[in-house]
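Visitor: Need coordinates for the following:
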Amino acid sequence: MASPTGSDQVTASGAPRAGGAGRLANRAVSRIGFGAMQLERLKGDRTAAIALLRRCIDLGIDHIDTAQFYGHGFVNEMIREAVRPEDDVMVVSKVGAEPDSDGPLPLRLAQRPEQLRTAVEDNLATLKVEQIPLVNLRRTDTGPGLRAEGDQVVPLDDQLAVMTALRDEGKIGAIGLSGVSLDVLRSALPAGIACVQNAYSLLARDDEDMLRLCREEGIAWVPYFPLGSAFNGMPKVTDEPAVITAARELGTTPAQVGLAWLLHHAPNVLLIPGTADPEHLEANVRAGKVTLDPATLIALDTAPSRSGDIALN
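Guide: As a prediction, the model looks like this:
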């Protein structure tokens, strides 16, 4: 993965890139991006949703992560209205699921090749763009959440065939993977993978070998649940004693320490913390300025990884 240059340190608007500059699908982006899923909470206040996205850009964020299934297209609509071509923001989407308002969970899987193609077309239509720079294929090989059953059990090769076809057609610029195992990633490498999104945090480090492979292959590592989650008992980074101690000594918050640790841990890590609150957004961006000295890093690195105990739906 090529190292960012001095000219990469600012966005198109001239703002310093939040968290510094990283690389995603061969372009410079802010290492702290924005996960747009929680914008759905602002469905009753479109003005607030657009204002939050504009604040992202003001704060030096030029990497926004979305999906058509976030809010049945509402989130993509807000991105379409808020983000201007001159902002040069990299809007990344994902496919592999669709809304399920009447089900036990708000999502159901949509893994079949024709469903992946339809999802890309729906993203293009709602965002009103000719190409999505990167689309992540959300699989279910690992991590918390749904598991494929019945006709949703689809071979990786069949899925990559349609994703590469969409790339060849110019409808997507690059392919990413989400919820994948190390073996699946290795199998997918010949197709050209630009990004991996897996559940990963200071307390959930089972994928360390995969992170290392991504670094070697120039693949961006974009963890979801970067601070853990209440989801199925996933440990919360902000409750970890070493994190609390570091935050107290640094005069920052435990959440900022958890995010800063990820940025320090590997140069190919990009973050997409989400929020619907402007103050929380600004706090996440400030995590990019938190410096962890060697002693603090050692203390954090030795915190036990407990992700192997996570239950699955």
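
Visitor: contacts and neighbour counts: CA atoms only from here.
Guide: Fine.

Visitor: Might one say that Lys236 is in contact with Pro226?
Guide: No: taking contacts as Cα atoms under 8 Å, Lys236 lies outside contact range of Pro226: 9.3 Å.

Visitor: These two: which is more packed in?
Guide: Under the neighbour definition other Cα atoms under 10 Å, Lys236 and Pro226 were set side by side, and Pro226 has more, 24 against 20.

Visitor: Ignoring the adjacent residues along the chain, who's closest to the more buried one?
Guide: Once flanking residues are discounted, Pro226 sits nearest to Ser201: 4.7 Å by Cα to Cα, 6 or more residues apart in numbering.

Visitor: For that neighbour, which residues are in contact?
Guide: Listed by Cα atoms under 8 Å, 6 or more residues apart in numbering, the contact set of Ser201 reads Pro223, Phe225, Pro226, Leu227, Gly228, Val237, Gly258, Leu262.

Visitor: Please provide the structure for the following sequence as well, for comparison with the first:
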Amino acid sequence: MSAAAAAGTWRLGDLEVNRIGYGAMRLTGNGMMGNSGGGPVDRAAAVRLLHSAFGQGVDHVDTAAFYFSPLRSANEIINRALSTWTEHVVVVTKVGPGRTPCGEWQTMARPDQLRGQVEENLRQLGRDCLDVVNLRRNGPGTDSIAEHFGALAELREAGLVRHLGLSNVRPEHVAEARTIAPVVCVQNAYGLDWRDADGSGLVDLCREQGIAFVPFFAVSGLQREAAAAREQDARVLTVARAHGATAAQVRLAWTLHRGPHVLAIPGTTNPAHLAENVAAGALRLSEDELGLLDRPTDAAATG
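Guide: Now for the predicted structure:
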């Protein structure tokens, strides 16, 4: 059994994947909203990193056409890595927001512009059909996503997309989308320090409906796109010491314990951190440890 298989599997439609995946944003050297994630990653090193992930059982990758910096494109690196990898890897991308060639962010695309975004992902990834496309809702509010999701459903019917998902949404958006086409995954910010999806009932809703819940920022938490800061939470450090694990592994394990439908897509450009992230799938936390981690942060001393 591969290291990534230790956490079990889940199905994205008809695509079965190990619950530990990989988030490709950091391959570009920049965070999604422009926060620095370090310098540009050498292409050959990035390909080796992805091959290492695949070799450890990571069989799904999260990406987007707007994950690029002046020197690197996540999709281009993934394309290059997969061109010399013989086993199938599920690629999950997203559309909705856009960036100009010089990197400036644009407002949410119109429904009629989504086909162009899907075709750009197809071109960059070198594919004829995208495994999963998430509609990423851009901005606050409870606005309808029916027109946008309907446009993607048409592309699914046309054979350009295999499965559809959602990102940055609330329960009412999931309900609205499911009246149009099946939803195989929901990708929202979620982690030990960021539990809005618990308060809204989104995590439980996804479980009840057989939808994968895929948190981003599970390790970096309130740091968002920036690399995770030095761990300051005494609860996390206590559990990490008990298992001889890293704080990041404990945060990932806590997230995966939230339900068998919860996946993880931690991103890193460090091979050692990659191995640690994958190994977190085998970390089993006791009920007492989960209870400790679930206590409010202000109830624990920081260290």
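
Visitor: Would you pull the TM-score for this pair?
Guide: After superposition, the two chains reach a TM-score of 0.85 (TM-score structural alignment, normalised by the length of structure 2), with 281 aligned residues with a Cα RMSD of 2.6 Å.

Visitor: what residue of structure 2 takes the place of the residue nearest to Pro226 of structure 1?
Guide: Ser201 of structure 1 maps onto Gly191 of structure 2 when the alignment is built from TM-score structural alignment.

Visitor: Ok, Ala25 of structure 1 next?
Guide: Under the alignment (TM-score structural alignment), Ala25 of structure 1 pairs with Gly13 of structure 2.

Visitor: what residues are up against that match?
Guide: Contact partners of Gly13 of structure 2, counting by Cα under 8 Å, 6+ apart, are His163, Val184.

Visitor: change it to 6 Å
Guide: When contacts are counted by Cα atoms under 6 Å, 6 or more residues apart in numbering, Gly13 of structure 2 touches Val184.

Visitor: try Ser286 of structure 2
Guide: Contacts here follow Cα under 6 Å, 6+ apart; on that basis Ser286 of structure 2 touches nothing.

Visitor: what do we get in structure 1 for it?
Guide: Aligned partner of Ser286 of structure 2 by TM-score structural alignment: Asp293.

Visitor: Next one: its match from Asn232 of structure 1, what distance?
Guide: Asp293 of structure 1 sits 33 Å away from Asn232 of structure 1, going by Cα to Cα, to the nearest Å.

Visitor: swap in Ala125 of structure 1?
Guide: Distance, Ala125 of structure 1 to Asn232 of structure 1, by Cα to Cα: 35 Å.

Visitor: what does Leu202 of structure 1 give?
Guide: Counting by Cα to Cα, the gap from Leu202 of structure 1 to Asn232 of structure 1 is 17 Å.

Visitor: Give me the three-state assignment for the counterpart of Ala245 of structure 2 in structure 1.
Guide: Aligned against structure 1 by TM-score structural alignment, Ala245 of structure 2 finds its counterpart in Thr252. Secondary structure assignment for Thr252 of structure 1 (DSSP: H, G, I helix; E, B strand; the rest coil): coil.

Visitor: same question, the one 4 residues further on
Guide: Assigned state for Gln256 of structure 1: helix (three-state reduction, three-state DSSP).

Visitor: burial of it, as a residue count?
Guide: 21.

Visitor: Thought Ala287 was touching it, still the case?
Guide: Yes: between Gln256 of structure 1 and Ala287 there is a contact under Cα atoms under 6 Å: 4.6 Å.
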